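**Student:** Predicted model, plus sequence, below.
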Amino acid sequence: MKLLIKTFHGLEEVLAEELREIGAKDVTPIKRAVTCSGDKELMYKANLHLRTALRVLVPIFTFKAENEDELYKNIYDYDWSAYINEDSTFAIDAVAFSDFFKHSKFLALKSKDAIVDQFREKSGKRPSINIEKPDLQINIHVSHDQFTVSLDSSVESLHRRGYRDPNHKAPLNEALAAGMLKIAKWHKDIPLLDPMCGTGTILMEAAMMACDMPANYKRKHFGFMSWGDFDKALWEKVYSEAESKIRYPKVNIVGGDNNAQAVDMAKTASLDFRLNRQIRIVRSNMEDHMPTAPRGMMITNPPYGERLTKDNIDEFYKKIGTHLKRNYTDWQAWIITSNFDALKQVGLRPDSKYTLYNGPLECKYVAYDMFEGEMKAFKKKINRTKKRLDS
């Protein structure tokens, strides 16, 4: 079975490593996705475990088309009765990068007509459309004239872990937060601090990682559960094996925010997932947070400037840099932001820099190694380089 797993730009290599860890073969990163091969069990594991994935797609056929008639015929000629019947529901998600097909909604509508007409002409009945919870979610991707039709085994995006109020739009996507932790090479033995934690996305992802809790441990339904070949016994085996590995170790994960409502939401999320002993959250200003250990890692997502004037945001980022220099010796600080001008105001030279996307927003994810004195910093970097060469 071939799989195509979607992710954010910049997280392809991270996702590829996750896939290798669960046993995927022929793992190949591509733009905003990773392809691999595996069996049904791997598909189940991918949906349950992958922290940086958005959707797990199963390609079923490809074709070429340069106009709507060719599109209709190719979709119509495929035997859809292998996946749905007249009493089923389905939905189509289309993505187009083509001079021939510029409107994804039209592409989805034409494909829907072809599937419906196939059933109607065979039996006089037709399956229905259900956008919210379809029995079958179909993904159609077109690049120029090349179409790939896939089944969406996830249906709902995998970044929705279940610890966030669905009515609350948080500034940081869960899959991106998990990717940030993995890029920073954070692990449970490193004290972690987020002094601008908002509703606690980075903290929750870190605690789940520390406890070996699968990314979608709380999810009750995946798209593949509505497929005719759903193997309930195999799914229960995959889930039980994952559940048996969950542990609740003692870790140093601390967060703070000056927004009382956000702090309350973060605390509620940690309670719902039984991670309240792993995460400590307080209401505080960024500059009031002090290191929680002699060495550690700060990962944070400061305000981008939507609710602040340019002068205020520049001054705030200067304050971040000053606070790091004065108080965070021997810590590593990671900052993600889409406000590139404000980032310059931190006044520190990044030791690492990545380009990531938070939805449509291009972001810089940078690391600052905070060492006391230039010589000390130089020596530590030399030692780290030697360790990498020796390993």
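**Tutor:** Great, that's in hand.

**Student:** Could you use CA atoms for every contact and neighbour count after this?
**Tutor:** OK.

**Student:** Going along the chain, name the helices of the stretch 101-250 of the chain.
**Tutor:** Remark: helices assigned in the stretch 101-250 of the chain by DSSP state H, counting those that start in this stretch are 104-123, 174-183, 201-210, 232-244.

**Student:** could you dump the ones you listed to CSV with distance to Tyr328?
**Tutor:** Shown next, in CSV, are the helices of the stretch 101-250 of the chain (distance: least, CA to CA, whole Å):
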stretch, distance to Tyr328
helix 104-123, 49
helix 174-183, 19
helix 201-210, 19
helix 232-244, 37
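
**Student:** just so I know, which of the ones you listed lies nearest Val254?
**Tutor:** Closest to Val254 of those is helix 201-210 (CA to CA; 7.4 Å).

**Student:** can you give me the angle the closest one makes with helix 174-183?
**Tutor:** Counting by axes from the mean of the first three to the mean of the last three CA atoms, to 10 degrees, helix 201-210 lies at 60 degrees to helix 174-183.

**Student:** helices and strands around helix 201-210, which ones?
**Tutor:** helix 174-183, strand 253-257, helix 260-272, strand 279-283 (3 or more CA pairs under 8 Å, 6 or more residues apart in numbering; DSSP states H and E).

**Student:** Which one of these lies nearest to His144?
**Tutor:** helix 174-183 (28.9 Å).

**Student:** and that closest one, which residues are buried?
**Tutor:** 174-182 (16 or more other CA atoms under 10 Å).

**Student:** gap between the most far-flung residue of the chain relative to its centre and Ser111?
**Tutor:** For the chain, the residue at maximal distance from the C-alpha centroid (CA atoms, centre = their mean) is Gly124, at 42.3 Å. Separation of Gly124 from Ser111 (CA to CA, to the nearest Å) stands at 19 Å.

**Student:** putting a second one here so we can go through both:
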Amino acid sequence: MANNYKMIAKTMFGFESVLANELLQLGAMDVKEGTRMVSFVGDKGFMYKANLCLRTALKILKPYKSFKVHNEKELYDQIYALPWEDFMGVDDSLAIDTAVHSEVFTHSQYVALKVKDAIVDRFREKFGRRPNVDLKHPTLRINIHIEKQFCNVSFDSSGSSLHKRGYRSSTNIAPINEVLAAGMLLLSGWKGQCDFLDPMCGSGTIPIEAAMIACNIPPNINRKEFAFEKWKDWDEALFEKIEESVMKKITDFQYSIKGYDKAPSAVEKATENVKNANLSDFIKIERKDFFHSEKETEGYLHMVFNPPYGERLEIDVEKFFESIGDTLKQNYHGTHAWFIATNVDSIKSVGLRASRKIKLFNGPLEGRLLKYVIYEGSKKNRD
């Protein structure tokens, strides 16, 4: 227990309970949901495991210090007083991410500058030299969060956002964030229990995330690096042991996972990304227009997709969503269809009653994840 400490997993709005459940299944202790975050307790090995295995986390932060600050001098002095030389040397580099919700501190970049000044001034005073700033691949990425008069200093163990899985080399015009895709799939109840279809797959993110869930593949197994690999206490042997143990839990998949797109360029990109993710045996990408397609499987079909909203792709939104409803109703009996929509009129245009509506955000756009149950024949049962 002595080696355990509190950590924070950052996520998107609406995925807090999904992430909390993921953490519990991984073996985290003292799991508590917040807004766009979940706190938990674990050791260094669990921090490595969380970065590798969590599908709906954006960052894993390791809190270091919390203190009150009433003005910028107090902020500078408190940061200056911390023993930064315990975590990095003069030849290393740093980056500072800030989030501020305060009447005193109103500009996050200014806060980042003051924090950077305090750290490098301490090094200059002690060693006559100072570490450099490296925004892309720093030795130490420091997270500063000021809420009113409280300043929380954390170390970012992830580095670049965990949605950057490492498999997506090609994207289409409006790619879905990988964490959003995984969260939608988990909210939809997808566990690999039947055939799966994304009828508007774009660059293939949703089918790839669906296959990784179905086969229990760690989502970040293809990532090139994590920030903790540059920390002074980096334990490569422990990381390799964790990696080996999670890889042993990968399972096979008995059903089909398909992605359709009518654009040849999207099909090409999706196929390439599936190959990058080493999932070509599990996912079939086809050039097909959903509106001229029909259900190809006998049993129950699970469908999750991210239709264009007319924000970055030019479409007649109402007509487009009306066609989605018509195609589902006429050609996809025995299907549970889930998709995200950001426009109230588009939801009305579907012409079907959604059995669930979950509030989510796609980037800055507020939307709803909608569930439509398309029954076999004339069944009137409600799920």
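**Tutor:** Structure's in. What do you need? What you see is a predicted model; the values in this text were computed from it and never measured.

**Student:** what's the counterpart of the residue farthest from the centre of the first structure in the second structure?
**Tutor:** Mapped onto the second structure by TM-score structural alignment, Gly124 of the first structure lines up with Gly128.

**Student:** tell me the contacts of its match?
**Tutor:** By CA atoms under 8 Å, 6 or more residues apart in numbering, the contact list for Gly128 of the second structure is empty.

**Student:** and if you look at Arg120 of the first structure?
**Tutor:** Arg126.

**Student:** Kindly provide the distance from it to Ile313 of the first structure.
**Tutor:** If you go by CA to CA, the gap between Arg120 of the first structure and Ile313 of the first structure works out to 59 Å.

**Student:** Next: Leu361 of the first structure.
**Tutor:** 18 Å.

**Student:** State the number of residues packed around the counterpart of Ala20 of the second structure in the first structure.
**Tutor:** When the first structure is aligned by TM-score structural alignment, the residue opposite Ala20 of the second structure is Ala16. When neighbours are counted by other CA atoms under 10 Å, Ala16 of the first structure registers 24.

**Student:** What is the helix or strand in which Met298 of the first structure is found packed up against?
**Tutor:** Assigning secondary structure by DSSP states H and E places Met298 of the first structure in strand 296-300. Helices and strands touching strand 296-300 of the first structure, by 3+ CA pairs under 8 Å, 6+ apart, are strand 192-194, strand 331-337.

**Student:** got the buried residues for the very next helix or strand once past it?
**Tutor:** Next helix or strand after strand 296-300 of the first structure toward the C-terminus (DSSP H and E): helix 310-327. In terms of neighbour count (16+ other CA under 10 Å), helix 310-327 of the first structure has its buried residues at 313-314, 316-325.

**Student:** For the nearest residue to Glu18 of the first structure once chain neighbours are set aside, give me its contacts.
**Tutor:** Excluding the flanking residues, the one nearest Glu18 of the first structure by CA to CA, 6 or more residues apart in numbering is Leu50, at 6.5 Å. Counting by CA under 8 Å, 6+ apart, Leu50 of the first structure makes contact with 15, 18-19, 214-215.

**Student:** before we move on, the earlier item: so can I have a markdown table of the helices and strands packed on helix 201-210 of the first structure showing distance to Pro195 of the first structure?
**Tutor:** Shown next, in a markdown table, are these (distance: least, CA to CA, whole Å):
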| stretch | distance to Pro195 of the first structure |
| --- | --- |
| helix 174-183 | 15 |
| strand 253-257 | 5 |
| helix 260-272 | 11 |
| strand 279-283 | 9 |
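
**Student:** nearest to Phe224 of the first structure, of these?
**Tutor:** helix 174-183 (20.6 Å).

**Student:** what range in the second structure matches the closest one?
**Tutor:** Under TM-score structural alignment, the match for helix 174-183 of the first structure is residues 178-187.

**Student:** mean deviation of the matching stretch from the first structure?
**Tutor:** Here stretch 178-187 of the second structure, set against the first structure after superposition, deviates by a mean of 0.6 Å using mean CA distance after the TM-score superposition for the first structure.

**Student:** returning to that earlier point: highest average neighbour count across the helices and strands packed on strand 296-300 of the first structure?
**Tutor:** Among those, strand 192-194 has the highest mean neighbour count (mean count of other CA atoms under 10 Å), at a mean of 28.
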